[in-house]
Every structure is written in structure tokens, then in C-alpha cells.
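In: Predicted coordinates and the sequence they were generated for:
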Amino acid sequence: MSALVWTAVGSLAAWLWLLLGQGFFWRTDMRLPPRREPDGWPSVCVVVPARDEAAVLPDSLPSLLAQDYPGRAEIFLVDDGSSDGTGELARELARLHGGLPLTVDSPGEPPAGWTGKLWAVHHGIGLARARAPEYLLLTDADIAHAPDSLRELVAAAEAGDFDLVSQMARLRVESVWERLVVPAFVYFFAQLYPFRWIAVKGSRTAAAAGGCVLLRTEAADRARIPDAVRHAVIDDVAVARAVKGSGGHIWLGLAERVDSVRPYPRLHDLWRMVSRSAYAQLRHNPLVLAGTVAGLAVVYLVPPVALFAGLAAGSAGAAVAGGLAWLVMTVTYLPMLRYYRQPLWLAPSLPVTAFLYLLMTVDSAVQHYRGRGAAWKGRTYTRPDAAPEQP
């Protein structure tokens, strides 16, 4: 058989493995686990790191203030050196909406060895410790929560005896580029970190979604959060790995009523979101980068190429293997498109999106070697972090 046929067969074999052997990553039924209301509701402190978030805060902070939580809860918003009046706007929103008590404070510039966000989280947790909460909710300033979000998270953690419960917020999908890129982003994440494996005690797979992480304070102390991950660019995965590595039981799933309100209208915006941390995920290793690029090409790009090249060259083997691989790929993408309420005819376009992610990953490495590292909101992190190993 020709090299094209062998490559197409290899791609098909990879897809059959992904379909059946990668934790059924393509399914979207991992929602909050069974939960029951506890006899007594534990206390919770909500920590919100915020840097230049005035544009999204009016759509997110009121949802936290309005939480219908039966126990004691309060919010600590940490203004991480904002230049757009984020802190004052937060205070004004609290005055207008009322609800849970809000404290706004600023930690100053992070010391060497800390990323800005984790320094803000460190400061927020320090403020929260004075209240001796049983749980910490770490959530981003662009995340809007349904009124019962905190209640549901705590009930799930108590019922399942979880040390960490995280929901991947539903990202915004309104622009053309968001529709093309965002569902695939979550699909690729679930492929790398199958949610079912994360919930298994003793498994190596650990991940969380930084926009919504409920963390038992005792588990945070045991895992030395956030000090143990202070230099991590991919902080949510690092936190989950630290908690699980210290014996904690963790859970991650898709959100029903937790939404990101941050817009990514242009390809440039989405490109920056992905490329800022892609090479950090690969541990800044050129060999891992080369393997990742090759893997993306074989798994996502070979099927359509083999199909069309096989048809053009009269190679039935290449066309059949490539077509079947593309079909399996398309079928596994359908549940994610349904979850994001997107037209199912977008599913065959996944190879195009995968090619964009390949370019974003390469660009992330290029920016790193140019000394720009992971640039975000005026800060650049050039030092490799302790990003968790891939599962």
C-alpha cells in the first residue's frame, strides 16, 4: 500500500481509539453530579481576581451579589492593578444591587515568581481566611452565575465528598469566529482531559476550569494553594493537579447556567486567548511541540486530505480510510455543537479549526522564543511554569 493509504489507515485507527478509549471525551453529559442539600450550609468566600474588567463587570458581578445561598457567604474582589476603574465600579455595583457583602482590595504588583492572577488569588484567599470559610469559590470577573449557582456547587461537593468541583462556563458564541473556534476549544480540552477520568480517584488526569472552581478550604491548605502553583500560566489545571496530587477528590463538568460574558468577536481575540498559554501547556519543550503538530496533522488534517487525494488518484483505500476517519471525527463533534446550540452542519469543518489551533500553537512557541512569552493584559510571562503533564 502507498504511504497515503498507510497514513489514512493510521488516522482512522487513531479515531477509533479516541472514540472508544479516551474516556468518551466527546460526550457532553458530564454535568453537576447528584446533589442533596446538606443539613447545615457551610460558609463560603468568593474570590474574584480582576484586572481591567470594567467592560464586563456590570454583566457578571451582579450575578454573584444576587446568589441565593442559605449559608454565610461573601465576596472578595481583588483589583489587580486595573487602570480602567474596575475597583470603583465594583463598589458602585454593590451599592446599586445590594446582596452578598463585597470587599474590594488590591494586592499591589506581584513579586518575582508569581503570575499576576495568582498573586491576586493569594491576596483574596488571605482576606477570606479571616472569615474561616469552609469553602472558597474561585471565579473570574467575566463569569455570570445563575442565582442558585453557589447553592448547587456546594450541594454537589457535600453530597459527593469532593474537595474541588469545577464547571466549565459556557463561552460566548455569537460572532462567526466564535462559532467556528469556541466549541472546538472545549472539545479539544475534553479530549486532552477527559472529564470522566478526572473524577476517578487515583487517576493521573486532573483539570479544572478557572472560571468556576469551588474548593474546600481544608484541601486548599493541604495542597498549598495558590503558593504551590504561583508561577503557573495555566493556573486552573495546575490547581486541580495540586489538589488531586495531595489526595483530593475532584470533579469537572460542563455548566448549565454559568456563562462567560467576555466577547471574542475577532479571530485575533481568539488567537491571543489560545496562543498565550499553548506552549506553556507543552512545557516549553520543542520536541513535545513537534510531536503535537505531527499529531494534530495526522489526526485532524489527514482524513480530508486522504479522502480527496484518494478520489483524485483513484486510490480507494486512501479515500475509504480518510472518509471513515473524517466521519468518526464529525460524529464525535456533534454533541459539543448541540451543547453550544450551533448548527450541526459545522461539524465537518473541524479540520479547518484544528488547522487554526495548530497555527496558534506554533505561534505561541514563536512568541516564547522572541521573549514575549504568555502576554496578557499588559503583563508578559516568559519563564516556563510548572504546567501539569498531559494525562
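Out: Received, thanks.

In: make it CA atoms for all contacts and neighbour counts henceforth
Out: Will do.

In: residues contacting residue 255?
Out: By C-alpha atoms under 8 Å, 6 or more residues apart in numbering, residue 255 lies in contact with 31-32, 167-170.

In: Quick check: it is in a helix.
Out: No. Counting by DSSP: H, G, I helix; E, B strand; the rest coil, residue 255 is not found in a helix; it is strand.

In: Out of the contacts of residue 255, give me the two with the largest separation.
Out: 32 and 170 (13.8 Å; C-alpha to C-alpha).

In: what's the overlap in contacts for the two?
Out: 254-255.

In: Quick one: the helices in the stretch 101-250 of the chain, in order.
Out: 116-129, 149-160, 176-192, 195-198, 217-223, 235-245 (DSSP state H, counting those that start in this stretch).

In: So which elements touch the fifth one?
Out: Okay, so that is helix 217-223. Applying 3 or more C-alpha pairs under 8 Å, 6 or more residues apart in numbering; DSSP states H and E, we find helix 217-223 packed against helix 235-245.

In: one step back: in TSV: the helices of the stretch 101-250 of the chain, plus distance to residue 381 and mean neighbour count.
Out: Formatted as TSV, the helices of the stretch 101-250 of the chain follow (distance: least, C-alpha to C-alpha, whole Å; neighbours: other C-alpha atoms under 10 Å):
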stretch	distance to residue 381	mean neighbour count
helix 116-129	10	22
helix 149-160	32	20
helix 176-192	22	19
helix 195-198	28	23
helix 217-223	24	18
helix 235-245	13	25
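
In: ok, structure two:
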Amino acid sequence: MSAVVWTAVGSLAAWLWLLLCQGFFWRTDLRLPPRRDPEDWPAVCVVVPARDEAAVLADSLPSLLAQDYPGRAEVFLVDDGSSDGTGDLARELAGRHGGLPLTVTTPGEPPAGWTGKLWAVRHGIARARARAPEYLLLTDADIAHAPDSLRELVASARHGGFDLVSQMARLRVASAWERLVVPAFVYFFAQLYPFRRIAVRGSRTAAAAGGCVLLRLEAAERARIPDAIRQAVIDDVALARAVKRSGGHIWLGLAERVDSVRPYPGLPDLWRMVSRSAYAQLRHSPVLLAGTVLGLALVYLVPPVAFFAGLASGSAPAAAAGSLAWLVMTATYLPMLRYYRQPLALAPLLPFTAFLYLLMTVDSAVLHHRGRGAAWKGRTYARPEPADPAPERG
């Protein structure tokens, strides 16, 4: 058998393993866990870090202020050095729409060793702690919530005994490039962090979606959030790991009525979204980068290449193995396209999208080595020093 055939068979074996043994990552039916309304609704403080978010705030902040929550709740928007009037706009929106009480505060520039977002979160949590809430809702400034979002999150957390409940907001899918790239972004994330394993106590899989994280204040203090993850660029995954490592019970699933309103209309916008943090996800390791590139090539690029090479050379085994691997890949992508209400005809194009992600990941490493990695809204973060681990629960 030729090298092409063996490689195609290896790719097919990888896809069969992913299909059956990777936590059924491809299923998209995981929603908020079963809930029952508590007898007493706990106090909640909503913390919104915001830096230059005036363009999206009018589509997101009113949805937080309009939360239909039976207990005590208030919103803290932390204006992280914005230059576009984000803080003033937030006050204007609160005056116009009313609803939950809003406090706008500014933390100042982050000290060395902190990312701007986590410094803002720290400041917001400190302000919220004075209100003695049981829960914190950490949400981004581009996230719009249905009126019952907070009620559903709290009821699910209370009923399920979760210290952290997170929903991956449905990202905007409007432009042609968003349709091609965005569903795949969530698909790849679920493949890396299978949602069903996250809620299993004792499993090593931990992740959250930073746009919507309900966190018990006691669990945050036990895990030393955010101080223990102060340098994390991918802060949502780092937060979930810290909470789980300190003994917390966590849950992550897909959202139905929590949406991102941030547009990524062109490929350059999506490219920056991925490349700014991809190399950080690989812990800035050239070895992990090389392994990731080879893995992406084997799993996503080999099937179509083997199929067409087999047809061109008359190698039936290569064409068969390549087509079967491509078929399994396509089938696992269909549920995500349905979730995003996109044409199922996009599923066979997943190898092309994966190739784009491969290039974005390599570009992320190149930008890092040029001193321009992990850049976001005027700030660039170097490779973090090892942070003190959160204490283990005895």
C-alpha cells in the first residue's frame, strides 16, 4: 500500500475515534441543565468589562438592564480606559431604558502582569463584593441576553449545585465569511473541550465561554479569581480550570437566547479574532505548534487530498479511505450548521475552513515572535510568567 493510502487510513481512523470517543463533541443538544425555581432568589451582581465598546453597547447593555429577575440584581460596567465614550454611553442608556441599577466605574491602567480585561474584572468584582452577592455574572460588552437569561442561569446553577454555569453565546453569522468561519470556530472549540466531559466531576476537561459565565462568589474566592489567572489571554478557559481545580462543579453548553452582537464582516476581522490568541492556546510552544499543524493536516486536509489523488491515480483504496474520512467529518459538522441555521451544503467545505485556521495559527506564532502577538485594542501581551496555582481542595 502506498504512503497516500496509509495516510488516508490513518485519517479515517482518527475520525472514527473522534466520532465515538471524544465526548460526542459534535452533538449540539446540550442546553442549560434541568432547573427548578428556588424558594429564595439569591443576589447577583453583573460585571461587564468594556474597552471601546460604544459601537455595540446600544445592542447589548439594554438587554442586561431589562433582566426579569425576581431577586436583587445590579450591573457594574467597568470602563477599561475607553477612548470612544463607552462609559458615558452606558450612563445614557441606563437613563433612557431604566431597569436594573447600573454603576459605571474605571479601574485605571492595568499594572504589569495583568491583562486589561482581567484587571477590569478584578475591579468590578471588588465593587460587587460590597453588595454581598451569592453569584456574579461575568459577561462581555458585546453580549445580548434574553429577558429571562439571568433567571435561567441562576435556577440551573442552584438546582444542579454548580459553582459555574457558562453558555457559549451564539455568534453573529451574517456575512459570507462569518457563515464559513464562525460555526467552525465553535465546532473546533467543542472538539477541543467536549462539553459533556466538562460537567463530570473528576474529569480533567474544563472550559467556559467568557461571554456568559455565572460564578458563585464563594467559588471565585476559593479559586482566587481573577488573581490566579491575571495574565491569561484565554481567560475563560483559565477561569474554568482554576474553579474546577479548586473543587468547583462547572457546566458549559450552547446558548439559545444569549447572542453576540459583534460583527466580523470580512476575513481580516475573523483572522484577527483567531490569530490574536491561537498561539497562546498552544502555550507559546513551537513543539505544540508543529504538532497542531500536523494534526490539522492529517485530520482535515488529508481526506479530500487522498480522495482526489486516488481518483487521479486510479488508487481505489486511497479514494475510498479519503472519501469515508471526509464523509464522517462532514456528518459531524452538520449539527453545528443546523444550530447556526446555515445551509448544510457548507459542511463539505470544512477542510477549507480548517486550512484557514491552520494559517491563522501559524500567523499567530509569527506575530508573537515579532512582538505583536496577543494584541487587543491597543494592548499587546507578552508570554505570561507562570502564575501561582489555585489551592487544591483538601
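Out: Now that the structure is in, tell me what you want to look at. This structure is a prediction, so every number in the text was calculated from the model and none was measured.

In: on that earlier part again, neighbour-wise, which one of the contacts of residue 255 of the first structure leads?
Out: If you count neighbours using other C-alpha atoms under 10 Å, the busiest of the contacts of residue 255 of the first structure is residue 167, which has 25 neighbours.

In: Can you verify my assumption that that residue contacts residue 209?
Out: Yes. In this structure, residue 167 of the first structure is within contact of residue 209 by C-alpha atoms under 8 Å, at 6.2 Å.

In: re the thing from before, can you redo the contacts of residue 255 of the first structure as a markdown table, where the extra columns are distance to residue 148 of the first structure?
Out: As requested, the contacts of residue 255 of the first structure are exported to a markdown table (distance: C-alpha to C-alpha, whole Å):
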| residue | distance to residue 148 of the first structure |
| --- | --- |
| 31 | 15 |
| 32 | 13 |
| 167 | 14 |
| 168 | 16 |
| 169 | 15 |
| 170 | 16 |
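
In: Look at residue 341 of the first structure and tell me its secondary structure.
Out: Classified using three-state DSSP, residue 341 of the first structure is coil.

In: dump the residue contacts of residue 74 of the second structure.
Out: So residue 74 of the second structure contacts 44-46, 100-102 (C-alpha under 8 Å, 6+ apart).

In: Average offset of the one helix or strand it maps to relative to the first structure?
Out: Here residue 74 of the second structure sits within strand 73-79, counting by DSSP states H and E. Superposed on the first structure, strand 73-79 of the second structure shows a mean distance to its aligned partners of 0.2 Å (mean C-alpha distance after the TM-score superposition for the first structure).

In: residues in the first structure matched by that strand, start to end?
Out: Aligning strand 73-79 of the second structure against the first structure (TM-score structural alignment) gives residues 73-79.

In: Strands along the second structure, start to end?
Out: Along the second structure, counting by DSSP state E, strands occupy 44-50, 73-79, 102-105, 135-139, 143-145, 164-170, 212-216, 250-260, 375-376, 379-380.

In: For residue 278 of the second structure, find the nearest of the ones you listed.
Out: Minimum separation from residue 278 of the second structure across those (C-alpha to C-alpha) falls at strand 375-376, 11.5 Å.

In: That closest one against the first structure, how far on average?
Out: Averaged out, strand 375-376 of the second structure is 0.6 Å away (mean C-alpha distance after the TM-score superposition for the first structure).

In: how far does that strand sit from the chain's center?
Out: Its chain's average C-alpha position is 16 Å from that of strand 375-376 of the second structure, according to C-alpha atoms, centre = their mean, to the nearest Å.

In: In the first structure, what range does it match?
Out: The aligned range for strand 375-376 of the second structure is 375-376, by TM-score structural alignment.

In: can you list contacts of the matching stretch?
Out: Here stretch 375-376 of the first structure makes contact (C-alpha under 8 Å, 6+ apart) with 276, 381.

In: do that again at 10 Å, thanks
Out: For stretch 375-376 of the first structure, the external contacting residues (C-alpha atoms under 10 Å, 6 or more residues apart in numbering) are 116, 233, 272-273, 275-277, 364, 367-368, 381-382.

In: what do you get for stretch 13-23 of the first structure?
Out: Contacts for stretch 13-23 of the first structure (C-alpha under 10 Å, 6+ apart): 7-12, 24-27, 190-198, 295, 298-300, 303, 321, 324-329, 331-332.

In: In helices, which of those residues fall?
Out: 7-12, 190-192, 195-198, 295, 303, 321, 324-329, 331-332 (DSSP state H).

In: Alright, calling it a day.
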